[in-house]
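Chemist: Using only what follows, build the 3D model:
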Amino acid sequence: MADFYELKVSNLYKETKDTVVVEFDVPEQQHETFKFQQGQHLTLRKLINGEDIRRTYSLCTSPIENLWKVAIKQIPGGVFSTYANTELSIGDELDVMAPAGNFFVEVDPDAANNYIAFAAGSGITPMLSIIKTHLLSEPNCTFKLFYLNRTVKSIIFKEEIERLKNQFFERFQVFHFLTKEQRDIPFLNGRFDKEKLAVLTKTFIDIEDTAHCFLCGPQEMIFLIRDELEAAGLASDRIHYELFFSGENEASKLHIAEVLEHKVDGTDVTIIDAGKEFHFVM
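Modeler: Below you'll find the model as predicted:
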């Protein structure tokens, strides 16, 4: 049985009106236990109204930073996410499991890899960890991020992404797509669809020169992008994605079965049934 460790909240701030970033103080003697790979997650536990609530959230920091932060987006009816956004304070303690997860590829400092990533909403959290790690550790790599949100104000980690663009301006490109606000460029309005992806794979993405692609967002978006990238010639073993479901009821279990049924050999799917609050309203 996995162990929980009591960690103190060392910092906490609102990233957007419905997303809070929580940083944990990991004592030096537990640094080895909490050593993590980019893209991994933490499982948090708290007794709320007499109920043992456990939720899993992706780390948004790079292992290089030696920081442990998660972003928690409040969802309607979400017990833990509501608690984190409305009650949790600096100095409070939460039970936390050691980092886990397989949503990453090994870093190769000598390689000149070109990476792409598609994220929607809070799907940016593991992406930020992955992007920072590769840019910092692979001096010859490039990264392109295609990021979907409702409005500019709803963009999680907008300022940090801009700082990364400035720091790695020759190696990191970001394309923001919005569904509830109009951009000056019509192509950047609305969700990803077959037509947009056809343009992206022909003009923005060099399929043959893409080392790996990371996807994190709603199931429909992930499967659409995966299928279109494969149709354009990207090998399935270069496409990595992560899906989270609670597994707490029959509908969720059927959803998991559907995901597994559509899984293509060679692609990564991580399903966490400890109850991750990972929700998108686009």
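
Chemist: contacts and neighbour counts: CA atoms only from here.
Modeler: OK.

Chemist: can you count the residues close to residue 52?
Modeler: Residues within reach of residue 52, counting by other C-alpha atoms under 10 Å, total 9.

Chemist: Correction: the previous question concerned residue 203.
Modeler: Neighbour tally, residue 203, other C-alpha under 10 Å: 9.

Chemist: again with residue 47
Modeler: Neighbours of residue 47 (other C-alpha under 10 Å): 12.

Chemist: Show the contacting residues for it.
Modeler: When contacts are counted by C-alpha atoms under 8 Å, 6 or more residues apart in numbering, residue 47 touches residue 53.

Chemist: Can you tell me the SS state at it?
Modeler: Under DSSP: H, G, I helix; E, B strand; the rest coil, residue 47 falls in the strand class.

Chemist: same thing with residue 148?
Modeler: strand.

Chemist: and for comparison, fold this next one:
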Amino acid sequence: MIKNIFYALVVKRIEKLTKDSINISFDVPENLREIFNFESGQHLTLKLDIKGKEYRRNYSLCTSPAENEWSIIIKKVDGGVFSHFAFNNLKVGDIVEVLPPMGKFCFIVDFKADETHKNIVLIAAGSGITPIMSMLKYGLHKYPDIHFTLIYQNRHYNTIILNNEIHKLKNKYVNNLSVHHILSKEKIEGNINSGRLDADKMALIFTKLIPLPMVSDVFICGPFEMIDSVKEYLTAHKMDPKNIHYELFTAKSALVNKEAIQEKSEITGNQSVISITIDGQTHEFTTTNLHNNILDEALEHSVGLPYACKGGVCCTCKAKLEEGKVEMLTNFGLEPDEIANNYVLTCQCLPLTEKVVLNFDA
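Modeler: The predicted structure is shown next:
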């Protein structure tokens, strides 16, 4: 079976969580279980045909690998065609095209033998709770000697996604889990539980709730501004970057500076030959639209590539650059070692040489 193709999965269960969020569970048949195995924190890419147009979106799994369940949460987004269609139209028994689990925002920690009382902090905002919940369930099950602290921001109490499930975990792991809700639109006594997750809030959390020197790893998921604030605080207070793990749910759009790209370009004519290997097959096409990203050009030339967010976040379109040069407009997903090893996000790449060779199988 191939990881980069969609498989038809049946919707097994739909549960309404809040007024604008639902939990969808898929039935993964036995013959697909191996390829749909996942690490806590990974996501599924869904594909739907809506009014004759194809839409793809990533949704993190909120279940633990130990649960043998494949569940995601879809929250309605203002103007979101995909989320509104799924919320209003999907029903049990429907078939959805789904890519096998992907993503590298996973719960992987490196404890030394003598580290038996370390603390792990998980920070989420809104629907960013989904991969965090998967990690929390898995971590509590796998590491009974580790203490977990969940910091979860929402606007109002009645918008807290998976509130009941969080409460059940707290009761089950009463000695291993601390939960702190932060509400930005409700007045609550105390400075910690109201407001937003900014630098001032981080100072309170990592002094009053759990001193930063006691923290082993921090996992963060949510919008760009929140993650940026948390990362800035942690790095300013000397936390090792390798212990700061994050995934963006939204990102800033990249702007194309055509003049700057032109200065870097080594293309003497007006075209570039793009060679792409995926699932053991090599496809080649010529593009003359040098200011369009390679992913979109490949799709225009009927080369089927995996993608979802198209914002440089999810890394679904990651490939290795084996020949030539590209300009990557933005990157919110690749780690420094991946960039050093010539991995790129094809949704953000513009060709700079007359031939570019990319390998999705590397």
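
Chemist: element containing the residue lying closest to residue 323 of the second structure once chain neighbours are set aside, please.
Modeler: Of all residues not flanking residue 323 of the second structure in the chain, residue 357 sits nearest, at 4.8 Å (C-alpha to C-alpha, 6 or more residues apart in numbering). Here residue 357 of the second structure sits within strand 355-359, counting by DSSP states H and E.

Chemist: wait, is residue 10 of the second structure part of a strand?
Modeler: Yes - counting by three-state DSSP, residue 10 of the second structure is found in a strand.

Chemist: Could you check which helix or strand contains residue 4 of the second structure?
Modeler: With DSSP H and E as criterion, residue 4 of the second structure is part of no helix or strand.

Chemist: What's the local residue count around it?
Modeler: By the criterion of other C-alpha under 10 Å, residue 4 of the second structure has 20 neighbours.

Chemist: hang on, the earlier thing: read off where the strand holding residue 357 of the second structure ends up in the first structure.
Modeler: For strand 355-359 of the second structure, there is no aligned range in the first structure, judged by TM-score structural alignment.

Chemist: buried stuff in that strand?
Modeler: Buried positions in strand 355-359 of the second structure, judged by neighbour count with 16 or more other C-alpha atoms under 10 Å: 355, 356, 357, 358, 359.

Chemist: got a markdown table for these, with distance to residue 322 of the second structure too?
Modeler: Listed next are these as a markdown table, based on distance: C-alpha to C-alpha, whole Å:
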| residue | distance to residue 322 of the second structure |
| --- | --- |
| 355 | 11 |
| 356 | 8 |
| 357 | 5 |
| 358 | 6 |
| 359 | 7 |
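
Chemist: Farthest pair within those?
Modeler: 355 and 359 (13.5 Å; C-alpha to C-alpha).

Chemist: so residue 11 of the second structure touches residue 98, yeah?
Modeler: No - if you go by C-alpha atoms under 8 Å, residue 11 of the second structure and residue 98 don't touch, sitting 10.9 Å apart.

Chemist: Kindly provide the distance from the residue nearest to residue 323 of the second structure to residue 148 of the second structure.
Modeler: Look at residue 357 of the second structure and residue 148 of the second structure: by C-alpha to C-alpha, to the nearest Å, they are 44 Å apart.

Chemist: before we move on, the earlier item: what about residue 11 and residue 98 of the second structure, which has more around it?
Modeler: Counted by other C-alpha under 10 Å, residue 11 of the second structure and residue 98 do not tie: residue 98 has more neighbours, with 22 against 19.

Chemist: could you pull out the strands for the stretch 51-200 of the second structure?
Modeler: For the stretch 51-200 of the second structure, the strands defined by DSSP state E, counting those that start in this stretch cover 53-60, 70-75, 95-102, 119-125, 147-154, 177-183.

Chemist: export these to JSON lines and tack on distance to residue 321 of the second structure?
Modeler: What follows is those, written out as JSON lines (distance: least, C-alpha to C-alpha, whole Å):
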{"stretch": "strand 53-60", "distance to residue 321 of the second structure": "24"}
{"stretch": "strand 70-75", "distance to residue 321 of the second structure": "32"}
{"stretch": "strand 95-102", "distance to residue 321 of the second structure": "20"}
{"stretch": "strand 119-125", "distance to residue 321 of the second structure": "33"}
{"stretch": "strand 147-154", "distance to residue 321 of the second structure": "38"}
{"stretch": "strand 177-183", "distance to residue 321 of the second structure": "43"}
